[in-house]
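Trainee: let me see the structure of the following:
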Amino acid sequence: MIRGIRGAITVEKNEEQTIIRAAERLVRDLIKENSIEPDHVASVLISVTDDIDAAFPARGLREIEGWTYVPVMCMREIPVPQSLGMCIRVMMHVNTKIEQENIHHVYLEGAVALRPDLTGKKMSI
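Mentor: Model (predicted):
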């Protein structure tokens, strides 16, 4: 079964290292919270809001050992008025036997506002 695992994080500055480090932190948390192995990942989609353009956040994922060959694509988020800015979102497609309700999605910093119903809710895996 392929499951989607979601996450998001906001950054304070549109700066290369800030973007790369935030993306790396988010993906590391997703890996840790869901016991993800790179060989089980089909693909990763990363979107950014229009106010982030100083770096490709996928570079943060490439900092993680073993993730060299995981397919990653970066794209722009739809610019909906009054939506959360300075935000990096991740959708990871993972081969797993974990039930949908036991997937742990990760929202950090200002991105907690996107899914307050999932924030701090530990799921068993």
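
Trainee: CA atoms for contacts and neighbours, from now on please.
Mentor: Fine.

Trainee: how about residue 14, secondary structure?
Mentor: coil (DSSP: H, G, I helix; E, B strand; the rest coil).

Trainee: tell me the SS of the residue lying closest to it once chain neighbours are set aside?
Mentor: Distance criterion Cα to Cα, 6 or more residues apart in numbering; nearest residue to residue 14, sequence neighbours excluded, is residue 52 at 5.4 Å. Following three-state DSSP, we place residue 52 in the coil state.

Trainee: count the neighbours of residue 52 for me.
Mentor: Counted by other Cα atoms under 10 Å, the residues lying close to residue 52 total 21.

Trainee: do the same with the one 10 residues further on
Mentor: When counting by other Cα under 10 Å, one arrives at 16 neighbours for residue 62.

Trainee: want to put them side by side, so please do this one too:
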Amino acid sequence: MTVRGIRGATTVLADDAAQVLVATESLVLEMAKNNEVDPADIVSVVISTTQDIASAFPAKAVRSITGWTYVPVMCTHEMNVPGGMPFCIRVLMHVNTTIAQSEIQHIYQNDAVKLRPDLQK
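Mentor: Below is the predicted model of the structure:
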């Protein structure tokens, strides 16, 4: 096995705790499913939000998923770049896997599909 990074991003409509938690859970579950990742194979998850999101820690959504309690998760804020996508949650999941780097499926949901159209399958 090798450690690989799986990227993902999503957006919410507003800085609302329920939206942040639901969007984060949906994103990480799709990332894991599409890449056949078992929580025991996750090395760590780094989640960033744009600075307009402050209502909830997205890591709470990850830790609340059944079987994910002990996955190391950390939250941070994205750089505040003019013209950046608002209300955006980004995830970098480090996993032990046998999948080749070129075969990793990076997941972009909602308006975040605009961030990496080249990675959409």
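
Trainee: the residue nearest to residue 14 of structure 1: what's it in contact with?
Mentor: Contact partners of residue 52 of structure 1, counting by Cα atoms under 8 Å, 6 or more residues apart in numbering, are 14, 19, 86, 87.

Trainee: separation between the closest residue to the second one other than its chain neighbours and residue 64 of structure 1?
Mentor: Closest residue to residue 19 of structure 1 apart from its sequence neighbours, by Cα to Cα, 6+ apart: residue 57 at 5.9 Å. As judged by Cα to Cα, to the nearest Å, residue 57 of structure 1 and residue 64 of structure 1 stand 13 Å apart.

Trainee: mind checking which of the two has more residues around it?
Mentor: Taking residue 57 of structure 1 and residue 64 together and counting by other Cα under 10 Å, residue 57 has the greater number of neighbours (29 against 14).

Trainee: which residues in structure 2 form helices?
Mentor: Here structure 2 has its helices, by DSSP state H, at 17-34, 58-63.

Trainee: map residue 7 of structure 1 across to structure 2 for me.
Mentor: Counting by TM-score structural alignment, residue 7 of structure 1 corresponds to residue 8 in structure 2.

Trainee: centre-most residue in structure 2?
Mentor: residue 91 (2.7 Å; Cα atoms, centre = their mean).

Trainee: need the contact list for it.
Mentor: 6, 7, 8, 9, 28, 45, 46, 47, 48.

Trainee: again with residue 111 of structure 2
Mentor: 10, 11.

Trainee: that one matches what in structure 1?
Mentor: So residue 111 of structure 2 corresponds to residue 110, using TM-score structural alignment.

Trainee: quick one: the alignment partner in structure 2 of residue 35 of structure 1 and residue 107 of structure 2, what's the gap?
Mentor: In structure 2, the residue paired with residue 35 of structure 1 according to TM-score structural alignment is residue 36. Separation of residue 36 of structure 2 from residue 107 of structure 2 (Cα to Cα) stands at 13 Å.

Trainee: who's more crowded, those two?
Mentor: residue 107 (24 against 14).

Trainee: now the more buried one. Nearest residue, chain neighbours left out?
Mentor: residue 8 is the one closest to residue 107 of structure 2 (Cα to Cα, 6+ apart), at 4.5 Å.

Trainee: that older thread, the aligned partner of the residue nearest to residue 14 of structure 1 in structure 2 and residue 100 of structure 2, how far apart?
Mentor: Taking TM-score structural alignment, residue 52 of structure 1 has residue 53 as its aligned residue in structure 2. In this view, residue 53 of structure 2 and residue 100 of structure 2 are 34 Å apart by Cα to Cα.
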